[in-house]
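> Following is a predicted model, sequence given first.
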Amino acid sequence: MNVYDSIEIEDMTFDPIQQAFFYPCPCGDQFAVAIDDLRDGENIATCPSCSLMIEVIFEAEDLENYKE
């Protein structure tokens, strides 16, 4: 699997309503990954408008700051 970039979770935006992290994609849309996916060990965020993916770099304790 080829990823476009590796991004620290601190550089992403968290939306508490959608319970997801977002990061701007070069195509103009946003990469997105749900916090539940991150908790389950899935660290790839995808863009819904193009085929790019990013790897989200984080530690499990980083997610404690984003409890529901």
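Here it is on my side, so go on.
> Going by C-alpha atoms from here, please, whenever you check contacts or count neighbours.
Fine.
> measure E61 to D29 for me?
To D29, E61 is 28 Å away according to Cα to Cα, to the nearest Å.
> Which of these two has more residues huddled nearby?
Between E61 and D29, counted using other Cα atoms under 10 Å, the more crowded position is D29 (14 against 9).
> Check it against this one:
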Amino acid sequence: MEEFHYEEVQLSEMTLEDGMLRFPCPCGDLFELLLQDFIAGRDVAQCPTCSLTIKVLFTKDEKNDFLARNSVNAVCAVAA
């Protein structure tokens, strides 16, 4: 069964704050994806207020660049 997501968003459009990747949701809240889940390979962020989800689009290089720009050591983040 194919998953439906409200939108597909480039990783570069996401913000990183308090261990969460975030993007504005039309309901007024924010889509959220735990940094640890992102590092582990998850690519779907969910809004905690409504039922919408977004798919985060990125290549392996874009993911590594995003983590480096935000001073995230993937090995430490996964171990935490």
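Arrived safely, thanks for sending. As the structure is a prediction and not an experimental result, all values here were calculated from the model.
> Drop the TM-score for these two in here.
TM-score for the superposed chains, counting by TM-score structural alignment, normalised by the length of the first structure: 0.85, backed by 66 aligned residues with a Cα RMSD of 1.4 Å.
> quick one: contacts for the spatially closest residue to I57 of the first structure that is not a sequence neighbour?
Spatial nearest neighbour of I57 of the first structure, excluding adjacent residues (Cα to Cα, 6 or more residues apart in numbering): E8 at 4.7 Å. Contacts for E8 of the first structure (Cα atoms under 8 Å, 6 or more residues apart in numbering) come out as V56, I57, F58.
> can you check R42 of the second structure too?
R42 of the second structure neighbours (Cα under 8 Å, 6+ apart): none.
> quick check, it in a strand?
No: with DSSP: H, G, I helix; E, B strand; the rest coil as the criterion, R42 of the second structure is assigned coil and is not in a strand.
> how near is it to K63 of the second structure?
Taken as Cα to Cα, the span from R42 of the second structure to K63 of the second structure is 12 Å.
> coming back round to it: out of the contacts of E8 of the first structure, which is nearest to V33 of the first structure?
V56 (8.8 Å; Cα to Cα).
> wait, doesn't that closest one sit right on V3?
No: contact criterion Cα atoms under 8 Å: V56 of the first structure and V3 do not qualify, at 10.2 Å.
> Give me the more crowded residue out of the two.
V56 (22 against 13).
> For the more buried one, give me its contacts.
S6, I7, E8, I9, N43, I44, A45.
> Quick check: ChimeraX command selecting the buried ones in those.
Buried members of those, defined by 16 or more other Cα atoms under 10 Å, are picked up in ChimeraX with:
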select :7,9,43,44,45
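> In strands, which of the contacts of V56 of the first structure appear?
S6, I7, E8, I44, A45 (DSSP state E).
> The third one matches what in the second structure?
Aligned by TM-score structural alignment, E8 of the first structure pairs with Q10 of the second structure.
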